[in-house]
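Asker: Okay, sequence plus prediction incoming.
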Amino acid sequence: MKYLENAVTVISGAASGIGAASSRRLAGAGARMVLGDIDEGGLKKLVADIDSAGGKAVYKVTDVTHLEDFESLVALAESTYGPVDVLVNNAGLMLFSYWEERAIADWDRMIDVNLRGYLHGIAAVLPSMLERKAGRILNIDSVAGHRAGEAGGVYAATKFFIQGMTESLRKEVGASHGIQVGMVSPGVIDTGWPYKVHDGRAKDVAIDLSRQAIKPEAVAEAVAFALNQPPSVAINEVIVTPVDQAW
């Protein structure tokens, strides 16, 4: 079925990685894409790619750590296409470090993007969805939301938060207001994330993990599956990992 056709879809962190792959995939299914990221060059290229493939997309430079930025992105969606049907909370940071390193700046950045960024997205779309008793909210989580790995303690903590937040949201606004709420939780994905980690033992762990990574397009397929459902169906979680990922 074509439940994504003409769906007004806001996605954060759209300029690269899982966000870009998902944007292309959803646009190919007929969704009208509204793309947010801090990387304007990446957004421009993505919009051009979608347009050239026959899809529809607009963008706005968006820092998800600021609520007003996310609200402006939603306002762009509404003024261009209409009320937001789908939110994909995707913008995130994966910065590895050991606790003993006290990488407080990295901890704060992950809290701001991975937690506040998702909360801001929900706050921006929820009033309209509640009023219409319709909408889809999909949070990109991680297998780290099930299991904390070496040098990834704070990152995993942010993803455990998303697990709890999504479950609460599903029970509170899904069950009573008809909003479809769910998660896609990737394993090791080839997005270049290890090279954002500071040099040291934690970076070695990240690079070693990345050797088994699969492409973001695999996650994009799961995103499309989770969203392309009739209004009565919520996909609570899809986990996508490399075949040889043993955790």
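Answerer: Perfect, thanks for sending it.
Asker: C-alpha only now, for contacts and for neighbours.
Answerer: Fine.
Asker: right, and the helix or strand after the host helix or strand of Ser72?
Answerer: In this structure, Ser72 sits in helix 67-80 according to DSSP states H and E. Counting by DSSP H and E, the next helix or strand C-terminal to helix 67-80 is strand 86-89.
Asker: still on that earlier bit, so what does the helix holding Ser72 touch, helix or strand wise?
Answerer: strand 8-12, strand 32-37, strand 56-61, helix 117-132 (3 or more CA pairs under 8 Å, 6 or more residues apart in numbering; DSSP states H and E).
Asker: quick one, which of these is nearest to Val223?
Answerer: strand 8-12 (11.3 Å; CA to CA).
Asker: ok and the closest one relative to strand 56-61, angle-wise?
Answerer: 40 degrees (axes from the mean of the first three to the mean of the last three CA atoms, to 10 degrees).
Asker: Use this one as the comparison:
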Amino acid sequence: MNNIEGKVVVITGASSGLGEETARYLAEKGASVVLGARRVENLERIASQIKAKGGLATYLKMDVTNIEEVKALVAKGVEVFGKIDVIINNAGIMPLAPLAALKVDEWNQMIDVNIKGVLNGIAAALPLFQAQSSGHFINLASIAGLNVNPGSVVYSGTKFAVRAISDGLRKEVGKDIRTTIITPGLIESELQFGSSDEATSQFIQQVYKDAIPAISIAKAAAYAIDQPANVDINELIIRPTVQEV
């Protein structure tokens, strides 16, 4: 049985990395995917390639920090495919640096994208899910949301917040709506290139030599979606076997 086929899945941060890989994988499994991100040329290319393989996809240029644009992405899915079954709040940034570097603008950007972006996704989809008495939130957290290391303090704070928000959401929405936290470790993505702090960036490039492919996260999302409606996979932690923390 394939519980993915026929479902409509909204994905933020879908123009590259984990979001792109997840969109492609779910489309292969029969889902209709609604792609959102700022880089519209990437979205157009990905959607075209999915459709060329017989999949169903649409896209919209949007920014997760703008609630109206997130609502528009959800509305786009309903307009094109008639419903929304899943929203994957995937968009995130990781400009790591020591606190002493005082990169306050980057702190604010992480809060806006990593925390407010998830909340905007919830705000956009929750009324629809409640009205149809079904739905599935999948929120991307991080190993950094379980353990804080020097240089990742603010990023970790945002991912601790995602886990708290997700668990609270699960407790509030009741029996009809599912909530999953996906917690990646070292996974190949553009996140590793986000640091403007030279020493931190060099360290990250070294650490990410152990990263595993983004398809690992796509398969985790598919696993959670594929479960029967009464099975709620609340958290999946995926990391390389060599990663200790």
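Answerer: Sure thing, it's come through. A quick note: this is a predicted structure, and the numbers were derived from the prediction, not measured.
Asker: Could you tell me the TM-score of the two chains?
Answerer: TM-score for the superposed chains, counting by TM-score structural alignment, normalised by the length of the second structure: 0.98, backed by 245 aligned residues with a CA RMSD of 1.0 Å.
Asker: returning to that earlier point: might you calculate how far the helix holding Ser72 of the first structure sits from the centre of the chain?
Answerer: 17 Å (CA atoms, centre = their mean, to the nearest Å).
Asker: Select, out of the helices and strands packed on helix 67-80 of the first structure, the one closest to Lys44 of the first structure.
Answerer: Lys44 of the first structure sits nearest to strand 56-61 of all those, at 7.5 Å, using CA to CA.
Asker: So the residue nearest to Ser152 of the second structure when sequence neighbours are not counted versus Leu186 of the second structure, what's the distance?
Answerer: Nearest non-adjacent residue to Ser152 of the second structure, counting by CA to CA, 6 or more residues apart in numbering: Leu96, 5.4 Å away. Going from Leu96 of the second structure to Leu186 of the second structure by CA to CA, to the nearest Å gives 14 Å.
Asker: Neighbour count: these two, which is higher?
Answerer: Leu96 (27 against 23; other CA atoms under 10 Å).
Asker: Isn't the more buried one up against Gln202?
Answerer: No - contact criterion CA atoms under 8 Å: Leu96 of the second structure and Gln202 do not qualify, at 11.1 Å.
Asker: got the contact list for the residue nearest the centre of the first structure?
Answerer: The residue lying closest to the centre of the first structure (CA atoms, centre = their mean) is Asn90, at 1.5 Å. Contacts for Asn90 of the first structure (CA atoms under 8 Å, 6 or more residues apart in numbering) come out as 11-14, 18-19, 118, 139-140.
Asker: So which of those is the closest to Gly36 of the first structure?
Answerer: Ser12 (4.8 Å).
Asker: want to try JSON lines for the helices and strands packed on helix 67-80 of the first structure, with distance to Ser176 of the first structure as columns?
Answerer: Compiled in JSON lines, those are given as follows (distance: least, CA to CA, whole Å):
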{"stretch": "strand 8-12", "distance to Ser176 of the first structure": "22"}
{"stretch": "strand 32-37", "distance to Ser176 of the first structure": "27"}
{"stretch": "strand 56-61", "distance to Ser176 of the first structure": "32"}
{"stretch": "helix 117-132", "distance to Ser176 of the first structure": "10"}
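Asker: Pull the residues that contact the helix or strand hosting Met165 of the first structure.
Answerer: Element membership for Met165 of the first structure (DSSP H and E) is helix 153-169. Contacts to helix 153-169 of the first structure, defined as CA under 8 Å, 6+ apart, come from residues 93-99, 107, 110-111, 114-115, 139, 141-142, 144-149, 181-183.
Asker: how much does it stray from the second structure?
Answerer: By mean CA distance after the TM-score superposition for the first structure, the fitted helix 153-169 of the first structure averages 0.5 Å away from its aligned residues in the second structure.
Asker: Tell me the buried residues in that helix?
Answerer: 153-160, 162-163, 166-167, 169 (16 or more other CA atoms under 10 Å).
Asker: what angle separates that helix from helix 117-132?
Answerer: 10 degrees.
Asker: next SSE after helix 153-169 of the first structure?
Answerer: Assigned by DSSP H and E, the successor of helix 153-169 of the first structure is helix 175-177.
Asker: The next helix or strand after that following helix: how far from the chain's middle?
Answerer: Proceeding N to C from helix 175-177 of the first structure, the next assigned helix or strand is strand 180-186, under DSSP H and E. Computed by CA atoms, centre = their mean, the chain-centroid distance of strand 180-186 of the first structure equals 9 Å.
Asker: okay, strand 180-186 of the first structure sits on what stretch of the second structure?
Answerer: Strand 180-186 of the first structure lines up with residues 178-184 of the second structure when matched by TM-score structural alignment.
Asker: To what extent does that stretch diverge from the first structure after superposition?
Answerer: Mean deviation for stretch 178-184 of the second structure: 0.7 Å (mean CA distance after the TM-score superposition for the first structure).
Asker: which residues are in contact with that stretch?
Answerer: If you take CA under 8 Å, 6+ apart as the criterion, stretch 178-184 of the second structure is touched by 134-143, 163, 166-167, 169-170, 217, 220-221, 224, 232-239.
Asker: Equivalent analysis for stretch 25-39 of the first structure, please.
Answerer: 2, 4-15, 23, 43, 50, 53, 55-64, 73, 76-77, 81, 91, 220-221, 224.
Asker: quick one: terminal-to-terminal distance for it?
Answerer: 20 Å.
Asker: if we can go back for a sec, can you select the buried ones from the contacts of stretch 178-184 of the second structure in PyMOL?
Answerer: This is the PyMOL syntax for the buried subset of the contacts of stretch 178-184 of the second structure, where burial follows 16+ other CA under 10 Å:
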select buried, resi 134+135+136+137+138+139+140+141+142+143+163+166+167+169+170+217+220+221+224+232+233+235+236+238+239
